[in-house]
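**Q** Got a predicted model here, sequence first, then my questions.
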Amino acid sequence: MQDPLDLLDLDADLTANERSLRSDVRALVDEHVRPNIAEWYESAHFPRELVPELARLGLLGMHLDGYGCAGRGAVEYGLAALELEAGDSGLRTFLSVQGSLAMGAIRMFGSEDQRNRWLPEMARGEVIGCFGLTEPDAGSDPSGMSTYARRDGGDWVISGRKRWIGLASIADVAVIWAKTDDGIRGFIVPTTAPGFAATPIAGKLSMRASVQCDIALDDVRVPGDSILPEARGLGAPFRCLNEARYGIAWGVMGAARDSLTTALRYSSDRRQFGRAIAGFQLTQAKLVDMSLELEKGTMLALRLGRLKESGRLTPEQISIGKLNNTREAIRICRTARTILGGNGISSEYSPLRHASNLESVRTYEGTDEVHTLIIGRRLTGIDAFR
C-alpha cells in the first residue's frame, strides 16, 4: 500500500534491500525511541543504551567497506539517517559522528594497523569515536585553528581547545585535527590520554538528547604512529564532513516527515467549530505545502544517493542537499507546530522539538551561509569567502 505522504511514489525507485533496511530502522525507532524521547529530551539524556541496537543492525560505519563494516549503499545509509532523525536528530548525529566522521577518517586516511585496530570495535559499538575539528574561535573557518601538535622525540604532543564536539565525553577515541610544522594533520587520540578532558556543554536549547562538548588538550602525548598518514591539509577533514553532510540531507527529511505525520493525524482528530480542522482550507493549504517540500526534499536526497553510488557526487551537490533540505525541514516543522495550536509547545508532540534540533543541524557541518557560498562559487567561478 502506498504511503499517503509519498505523493510521487518514490518508494518505487527503492530496491527491496533498501526498503527492508528502512523497515528495520523504523521498527527500532518505533520500539525504543518514540516511547522515551520526550523524557530523554527533557532530562538531556543521550540514550547510549541504544548503541548495541544500532550496531546489531550494522548501522555503525555502514557505508564503509571491510574491517567489520557493513558496506551498505549510499541510499541505504541515507534511509537509515532519515528513519533515525524521525525519532530525534541526536540519534542521526550519533550515526554521523561515529560512522562518517570518526570511522570515516580512519578508513580513508588511516594505516592498515589503525584500521584493523579501531574499525571492527567501532562497528560493533564497543568503541565510540568523536571528531575534533571545530574550535571556540575557528568554526566556519577551520584554517584558523590554534590547536598545535609538535614532535617530541618519537611522540607527538598536542595542545589546544575544541568546541561543539559531538560524543566527546562518552567517546573512547578522538580524531583530533591540529596544525603542525607540516600543515594540518589528523591524530588518533585515546580519550584516556593524560591531558585530554571533555566537558559536556550545558544549557542547550537544542539537541538535548545528544552530547556536545568542549575538549581541552593540555600537552597530550601520543605515539608517533597515532598520526593519520594519508591526511594532509584541510581537504582531509572536509572529505569527512561531506560524508556527514550527505547524511544530513536525508536525515532532516525524517524530522520533517515525523512533524507532518503528527500534524496530519492531529488535524484529522481535532475538532473545532463542529468539524475536524483538517477540513478547513487554511489547514489543508499548510498540509499541502509541507507535503510538497517533503517530497521534493526526499527526491533530492534520493538523487544525491544515486549520484554517490555511481561515483559522480560533487561537494557542490552535497551543499545543495544540506542547504535546501535543512532549510525546508525547519519550515515544515514550524508549520506543523502551528496546526497543533497551543498543544504544539508540549513535549507530547514532536514538531517543536524537531524544529529546535534542526537549528543545530542548520549550523553544524556548514551554516546556510557557507553552503550558499559554495554553490555561488560553482555558479560564478568566484570565491566569495574572503
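**A** Now that the structure is in, tell me what you want to look at. Nothing here was measured: the structure is a model prediction, and the numbers come from that model.

**Q** hey, let's count contacts and neighbours off CA atoms from now on
**A** OK.

**Q** ok, which stretches of the protein are helices?
**A** Counting by DSSP state H, the chain has helices at residues 16-28, 37-43, 51-56, 74-87, 89-95, 104-109, 112-123, 235-269, 281-309, 315-339, 351-363, 368-380.

**Q** Could you report the distance from residue 362 to residue 87?
**A** Distance, residue 362 to residue 87, by CA to CA, to the nearest Å: 18 Å.

**Q** Settle it for me: which of those two has more neighbours?
**A** Of the pair residue 362 and residue 87, residue 87 is the one with more neighbours under other CA atoms under 10 Å, namely 25 against 20.

**Q** List the contacts of that one.
**A** The neighbourhood of residue 87, defined by CA atoms under 8 Å, 6 or more residues apart in numbering, consists of 29, 30, 33, 34, 37, 254, 255, 258.

**Q** Alongside the first one, take a look at this:
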Amino acid sequence: MATIDRAGRVRRHLPTQEARDLLALVGELSEREIRPAAAQEEATGTFPRATFGRLSAAGLLSLPYPGEYGGGEQPYEVYLQVLEELAAARLTVGLGVSVHTLACHALAAYGTKEQRAAHLPGMLGGGLLGAYCLSEPSSGSDAASLRTRAVRDGGTWVLTGTKAWITHGGIADFYTVLARTGGEGPRGITAFLVPGDAAGLGAAAPERKMGMNGSPTAQVHFDGVVVPDDRRLGEEGQGFTVALAALDSGRLGIAACAIGVAQAALSEALAFTAGREQFGRPVADFQGLRFMLADMATQIEAGRALYLGAARLRDAGEPFSRQAAMAKLFCTDTAMRVAVDAVQLLGGYGYTADFPAERYLREAKVLQIVEGTNEIQRSVIARHLVGPS
C-alpha cells in the first residue's frame, strides 16, 4: 500500500480521495508544526499540548470513531497511516494520539448510548486528552493481577490504588481505569471513566526516561476517588474483556508508530549518505552501505504491509488478535534494527544530538516494551498457534 522514493519519502496508495486528502493534511501539519520543534522540545521535555489541541480541532483525535459522536469514521487502514506519519515527525505526538484513541475505546465499544452521547463528543473533538490506566507497579504484563480496587458505595464507586507507566499521567483530562471490583483474577475487574480533576486523583513526578522526554509518563494515584455508577463502562466484572479488546487495537497503533520512527531513521540515513563524501565519492555509493539501506527499506515495507493487513481484518470485522501481536512484534523490532543501522551509517555524527538518529534509537527501544512487551507478543502468537502452555 506504499512505496518509497529515492529520498526515502513514502508514496501511499489510499482507498479514497478523502483519505488521500487527509494524509496530505497530516503531512503538511507535520512538516509545518511538529517536526521543526521536535528535537528542541524533546531535549527540554516539553509536552506539545497546543499541538494536540490543533489535532483535535482538525478531527485527528477522532478518526476511527462514529460520526454521530464527532468521530471521523475512518477505517483503521487509514487511521494507522496517519499515526505513522505523525510518529515519523515526532513519536511523542504519534504515540500520544494512539494512547488517546486507546483511552476512548472502552466508552465507544462498551458504553451505553447515553454514556457515549454525554462524553464522546468532548473526548473526540473537544480538545480533551485521555490516558489509559491498566498497568500497576506490581502488575505490568500480568495485568489480571491488578490491585487497584473499586468498592461500591450506594450509587457510586470509591477507587483506591496506584497505576504505573501512564502516558499523559498527571496532564490527562480523563482516564480510562481498570479496577478490581470482585475476587482475584480477570473476572473481578471493571472499567471506569474517571475525570482528570476528580478529588483524590493525583500523579507522581514524571519518570526520567531514556527517550520520549516530551511525553510525560507517571504513576497515577487514586486516594478514595468517588466515581458515579453511570461512569462504569460495560458490566461489572467485564473489565478484563474490555482491556484486551482495546489492547489488540492499541498494538496496531504501536506498530504504525514504530514504522513511522523507522521511516524517519531511513530518511535521515539516505540523506546523510547521499551528501557525505569519503574517498572522493558519496558514502551511498559503497556497496556495503547500499545493502544496509536496502535491508532497512525492505524491513520497513514488510512491517507496513503486516500492520495494514491486520488493520484490514479489523475493518472487515474479522478476528485480528494474532495478527495484531505479530504486527506489534515485527514492527517494533524493525524500528530498533533500522534505528541502530541509521546511527551506524552516520558514523560519529549518528552518536551526537546534532542529528536525530540517536533520538530515533532511544525512542525505538520503548516501542518494544509498551502495550505488552515483545516477549508477551510471542506468547500471544504461540497461544494462537498451539494453544495455552
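**A** In hand now; what should we look at? Here the structure is a predicted model, which is why all the values come from computation and not from measurement.

**Q** hang on, the earlier thing: and the furthest pair within the contacts of residue 87 of structure 1?
**A** Spanning the widest gap among those are 37 and 254, at 14.9 Å by CA to CA.

**Q** The two: which is more packed in?
**A** Using other CA under 10 Å, the more surrounded residue of residue 37 of structure 1 and residue 254 is residue 254, with 28 against 23.

**Q** Aligned against structure 2, show me the partner of that one.
**A** Counting by TM-score structural alignment, residue 254 of structure 1 lines up with residue 260 in structure 2.

**Q** what does residue 295 of structure 1 give?
**A** In structure 2, residue 295 of structure 1 lands on residue 301 (TM-score structural alignment).

**Q** ok, its match - contacts?
**A** Residues in contact with residue 301 of structure 2, defined by CA under 8 Å, 6+ apart, are 2, 3.

**Q** which among the contacts of residue 87 of structure 1 gets closest to residue 43 of structure 1?
**A** residue 37 (9.8 Å).

**Q** if we can go back for a sec, compare the helices of structure 1 and report which one is nearest to residue 132 of structure 1.
**A** Between residue 132 of structure 1 and these, the shortest gap by CA to CA is with helix 235-269, which sits at 9.7 Å.

**Q** The match of residue 254 of structure 1 and residue 80 of structure 2, how far apart?
**A** The spacing between residue 260 of structure 2 and residue 80 of structure 2, counted by CA to CA, is 10 Å.

**Q** residues touching residue 147 of structure 2, list them.
**A** Contacts for residue 147 of structure 2 (CA under 8 Å, 6+ apart) come out as 136, 161, 179, 180.

**Q** typo on my end, it should be residue 215 of structure 2
**A** So residue 215 of structure 2 contacts 45, 46, 47, 92, 96, 167, 168 (CA under 8 Å, 6+ apart).

**Q** Is residue 128 of structure 1 in contact with residue 98, as I believe?
**A** Yes - with contact defined as CA atoms under 8 Å, residue 128 of structure 1 counts as touching residue 98 (6.6 Å).

**Q** Which neighbours do these two have in common?
**A** residue 122.

**Q** List buried residues within the contacts of residue 147 of structure 2.
**A** Neighbour-count burial (16 or more other CA atoms under 10 Å) applied to the contacts of residue 147 of structure 2 gives 136, 161, 179, 180.

**Q** Dump these to TSV, plus distance to residue 307 of structure 2.
**A** Formatted as TSV, those follow (distance: CA to CA, whole Å):
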residue	distance to residue 307 of structure 2
136	28
161	35
179	30
180	33
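
**Q** Of those residues, just say which sits nearest to residue 205 of structure 2.
**A** Nearest member of those to residue 205 of structure 2, counting by CA to CA, is residue 136, at 15.6 Å.

**Q** give me every residue that touches the closest one.
**A** Residue 136 of structure 2 makes contact with 146, 147, 162, 163, 164, 165, according to CA under 8 Å, 6+ apart.

**Q** what's the spacing between the match of residue 295 of structure 1 and residue 368 of structure 2?
**A** Where residue 368 of structure 2 is concerned, residue 301 of structure 2 sits at a distance of 19 Å (CA to CA).

**Q** What's the local residue count around the closest residue to residue 21 of structure 1 other than its chain neighbours?
**A** The shortest distance from residue 21 of structure 1 to any non-neighbouring residue, by CA to CA, 6 or more residues apart in numbering, is to residue 76 (6.9 Å). Per other CA under 10 Å, the neighbour tally for residue 76 of structure 1 reads 23.

**Q** Structure 2: which residue goes with residue 76 of structure 1?
**A** So, by TM-score structural alignment, residue 76 of structure 1 is matched to residue 78.

**Q** go on, residue 236 of structure 1?
**A** Aligned against structure 2 by TM-score structural alignment, residue 236 of structure 1 finds its counterpart in residue 242.

**Q** returning to what we had before: any idea how far the residue nearest to residue 21 of structure 1 is from residue 122 of structure 1?
**A** As defined by CA to CA, residue 76 of structure 1 lies at a distance of 19 Å from residue 122 of structure 1.
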